[in-house]
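> have a look at this prediction, sequence included:
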Amino acid sequence: MLLRGFTPVRTVPSRALFVQTSRCTRLREGLQWGRFAAAAAAAATRGTFWYGERTRRVVWRLCGQTSDQVRAAEPQQHLEKQPSGPSWVFRVYLAPELRAALRVASSERKGRVFVPGAEPKLDELHAVIRERFVALKKLHGTPLRVVLVSGKPDSNAVIDSDARLKETSQMQVPLYLRFDPQLDPSLIEQFRQRPRGIRFGGTTLQTRQLPPFYPMNKSSVLTDDIQMLSFYRFVSISEPEELASRLRFYLKPLAVRGRIYIATEGVNAQVAVPVSSLDAFQQLFAPDAPHLTELAGIYLNMDPYRLSAAQFAEQPPFRNLHIRCRRKIVADGLKEPLDLAQVGRELSPAEWQKALEDPHAILLDVRNDYETQLGTFQSAGDARPLNTRTYRETWKALEERLANEPRDRRVLTFCTGGIRCVKAAAYLQSRLGFQRVERLGGGIVSYAAEAKRHGWEPKFKGSVYVFDERLKAPVTNDVLSRCETCGGPTQDILHCAHVPCHRRLIQCPNCRHRLSGCCSSECQRGLELALASATNELHWYTQSMNRTAPWGTEASILKELAAETYRSFPQAAHMMSGPVQGALLQAVARLSRAQRVLEIGTFTGYATLCFAGAMGPNNVNQVVTVERDPESADIAEHFFQRATEGMAPIRLYRGAALDVLQLLWEHEEPPFDLIYLDADKRQYIAYYEFILERRLLAPHGALLVDNVLFRPLYGKQRHADLEDVELGDRAERIALRSTKLMQAVHEFNKHVQEDARVTQVILPIRDGVSIIQWSKP
């Protein structure tokens, strides 16, 4: 395993265990938790650790946890392949200046790299680094050079030989890639500030401009009818972040909403396009269009029915445009990539209509069981739904269903939009050896549109499950599915109303009413408890009697900030502190006579302004705040610049919280009297340990931690692993994320409870606020 500030420890063959000797409590990114407990227990009994007494206690405490407990805390990071046999592992960071110049996403700023062999080799390390950090390809053909250093980004310890590399690994320090300090700073700045549409040193490409065919009047999803459509393409994309930037630039002016996933293997999207923008949208993806060359000529899979503006407003399938870079556009769970050159023969809807009449063909529905229950194709052949719960189960199901079938038998596959069939066909042809694999091009969506256009009698009966807020779209009026609760016929699909569960289920209106929209009486009870805590009379009485707003009455600038937050982040505005919590934070700042305040997690700055408003002779005179999201930071900075009268100065840092904390510590700034932690819950323990170990909290100071009672856990959890969740299944992802955050917060609370260095009291305000102080100042 790898911890920040590590030493490679040679242990048993084919297994290397990495343990930090002085900071073992900061177990965080990169840990493979399930394997760690077993390996740590085995290695400790053989005496292969290098550790002190403190490390021993932490390791055995981890080993005592159950696999389910530790698996819930495992972060979803890039999974680097570890070579078999002895190897050296290094944690490599991109220095901040290099990250900024290359426009690297924060999730790509570091990574583990494995150097095989008995001794570390510098040239092999460089080769692995170039493969691991794709963004470094942007430096090819430029005069800019990078160097490898150890310890800190500005270190003089340049790694220029195998001996120096081995020496560095034994010193338990991380490695950093940075620009060569001998380079002219103006050259680096020129590279960093270059327009996104121009290559460094080139003159052929022009700065991005909107195409002339864009509509003159701004499109609107509020007044236009909406065309739902999807598209995908498996194509090699060397810089997914750069393509994501271009897509945002071209699609936002067209008022497009939806989700687009980009990976090195291709693009997958479901979007809602206003009819007034549809022509421009289609021209943007035309075969000869120069704007998005990777997607030029892509097939746009149009839904057969458009939504009116009123229908869209009543139940919007998508509320915003989300473009995300991922490891895969369809999470398949396979260790080795499929051969996408062998994907069978694609059939048009007309060819598919005839193919269904073949009595000797095998018809495979590669969708999941809840999708098949809503509707499927009627075939003269052998129809075999796989009945999987997640797409990851597809491969085992295919092997079991087709184990005894001759490899020359005709196999027909279909799915919702066609993308899952591509990988399924590749598996059937390249892995299982089937010779006659055919798939429905564009999936059920394309077939339904073509059947409507030509007036066919659809051979697909029922409804098709769609990956947006609608959940289903009817193709015919046939009712094939049955209520999971009572067994009666119904086509209603929903998510359990109890948020910690939130699983998909098919349920009739009567059962939905009887169970309050929950999947079981267990979840219904959990929902009642959650609602009771928010609606009891005492709660509302205290809400009405408190004079909660900072400065006596809520300042106009806070009202404006709240309104802007709801406009800019309608789905995340609940994260804003608000008047009640803002008043509490300001009261604590005044009661503790805090002069220096540190806030980790600015969001749009509501709590920051509350702290700054506590300024007085013995109160706050400086607020330091940290935010990593650029859009949130822009809004916060705008309001900070406006709010100057009667307020303490605010210093805003942009970037990852741990990087900023490291910077503050290295600059030896005085400790803070009050620290407010409201950032990534999964990193709470890492932030907490850094603050305490580096003594960033003053002896008589207080550490306030928000959301420590985040969504109490009721009922049984029914979630697959994150990688099992289908593309676009937003509700399932939200539920899974809530579960992981609840687990992370619970682990943090236990961690603090067991820490003899501090005392803790939890206040049940909103999602809970914990007040932590040194037990011995």
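In hand now; what should we look at?
> switch to C-alpha atoms for all contacts and neighbour counts from now on
OK.
> now the closest residue to Arg504 other than its chain neighbours: how far from Phe377?
Taking C-alpha to C-alpha, 6 or more residues apart in numbering, and ignoring the residues beside it in sequence, Arg504 has His495 as its nearest neighbour in space, at 4.5 Å. If you measure His495 against Phe377 using C-alpha to C-alpha, to the nearest Å, the figure is 25 Å.
> alongside the first one, take a look at this:
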Amino acid sequence: MTASSAQPLTVAALYRFTHFEDCARLQVPLQKVCRDKGVKGTLLLAPEGINGTIAGTPEDIDAVLAHIRALPGCADLDIKLSSAATMPFHRMKVRIKREIVTMGEPDIDPRASVGTYVEPHDWNALIADPDTIVIDTRNDYEVAVGTFAGAIDPKTPSFRDFPAWFRNERERLLGEGKPPRVAMFCTGGIRCEKSTAFLKQEGVDEVYHLKGGILKYLETVPETESMWQGECFVFDQRVTIGHGLAQGTHTLCHACRRPVRADDLAAPHYEEGVSCPACYPERTDSQRASYRERHRQERLAAERGEAHVGAVHHERDDARDG
């Protein structure tokens, strides 16, 4: 790392839909510049573009972002910056995927058609309009932490489930006659690129999405004017953030990767590194024993100043956005 590790770290959430001919050719140089600069996190490469979140010193993040902007079609990279007091990732991963955010609809191309972008300072007026229905496109465990007032929760465990949910609920949502406007949002904007493209392909004309996602809204809209309720789940060790992108109050269950509220830490089924009230019924005693041993090994490694191998599996990369 080229700067003092004592200085605040920059966290960059980024994505760009573009066409990559050969992801494997891009992977190794990108991994190398990240490692050379001491930057950690996850970057996903797919034929449709790049997506990820990385952290490092401001200078080192700038160097990695310069490398990414030089990739084909990435000059106008979408980036949201925040800060962290400590490194929120265990290691650096550059992975090749079929999609940079998995929806499972091969004909969707956000480069061809997406919804209308709405700036954060115009979002309140749109979602307060009674002729607008507001849909949270995130996963159920994310919505449980916080969402916009009046938003519809699809209760989907994965973004891959969103198309089926909409097709099943379309008649109820849109009704007969002139359909309402549809406004959608997600954490950083990338899932809305696909969800709005999907709705337009399904024949919905008036589709809008929050530009920059919840992260940009919380960064730029004053809390006194905000329609956001709760906190926002993020896919790193910060777990949740609030207005002004300040650190939230949730911790992470390292068994199921769901956020855990502060008052759940005293619940009978919460055990650090082993279970939380949400996942306890989903796991067996044998699985919890395995998690317990892994957590013990991680504590021992931390006492020795080492990173236990089990820790590298704790970071999601399925919707790093997301």
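Structure's in. What do you need? Everything numeric here is computed off the predicted structure, so don't read it as measured data.
> how close are the two chains, by TM-score?
Structural agreement between the two chains, given as a TM-score (TM-score structural alignment, normalised by the length of the second structure), stands at 0.79; 295 aligned residues with a C-alpha RMSD of 3.4 Å.
> give me the neighbour count for Ala607 of the first structure.
The burial metric for Ala607 of the first structure, expressed as a neighbour count using other C-alpha atoms under 10 Å, is 27.
> so it sits right up against Gly582, yeah?
Yes. Because the distance of 5.6 Å satisfies C-alpha atoms under 8 Å, Ala607 of the first structure is recorded as touching Gly582.
> counterpart of the residue nearest to Arg504 of the first structure in the second structure?
When the two structures are superposed using TM-score structural alignment, His495 of the first structure falls opposite Cys253 in the second structure.
> distance of its match from Val145 of the second structure?
In this structure, Cys253 of the second structure and Val145 of the second structure are 14 Å apart, going by C-alpha to C-alpha.
> now swap in Trp228 of the second structure and tell me
Relative to Val145 of the second structure, Trp228 of the second structure is positioned 11 Å away (C-alpha to C-alpha).
> the more surrounded of Cys253 and Val145 of the second structure?
When neighbours are counted by other C-alpha under 10 Å, Cys253 of the second structure and Val145 differ, and Cys253 comes out ahead with 22 against 18.
> pretty sure the more buried one contacts His269?
No. The pair formed by Cys253 of the second structure and His269 falls short of the contact definition of C-alpha under 8 Å, at 11.4 Å.
> which outside residues touch stretch 74-87 of the second structure?
Contact with stretch 74-87 of the second structure is made by 8-16, 18, 40, 55-56, 68-69, 188, 212, 215-216, 238, 245, as judged by C-alpha atoms under 8 Å, 6 or more residues apart in numbering.
> repeat that for 6 Å
For stretch 74-87 of the second structure, the external contacting residues (C-alpha atoms under 6 Å, 6 or more residues apart in numbering) are 8-16, 69.
> identify the farthest-apart pair in these.
Comparing all pairs in the contacts of stretch 74-87 of the second structure by C-alpha to C-alpha, the longest separation belongs to Pro8 and Arg16, at 26.0 Å.
> looking at these two, which one has more neighbours?
Taking Pro8 of the second structure and Arg16 together and counting by other C-alpha under 10 Å, Arg16 has the greater number of neighbours (22 against 15).
> so what does the more buried one match up with in the first structure?
Residue mapping for Arg16 of the second structure onto the first structure gives Arg233, with TM-score structural alignment as the criterion.
> so its match, which of the three states?
Secondary structure of Arg233 of the first structure, reduced to three states by DSSP: H, G, I helix; E, B strand; the rest coil: strand.
> which parts of the second structure are helices?
According to DSSP state H, the second structure carries its helices in the segments 23-36, 58-69, 120-128, 140-143, 162-174, 190-201, 213-220, 285-303.
> which residues touch Ala12 of the second structure?
By C-alpha under 6 Å, 6+ apart, the residues touching Ala12 of the second structure are 53-54, 80-81.
> ok, the closest residue to Leu14 of the second structure other than its chain neighbours to Gly188 of the second structure distance?
Spatial nearest neighbour of Leu14 of the second structure, excluding adjacent residues (C-alpha to C-alpha, 6+ apart): Ile79 at 4.4 Å. Look at Ile79 of the second structure and Gly188 of the second structure: by C-alpha to C-alpha, they are 9 Å apart.
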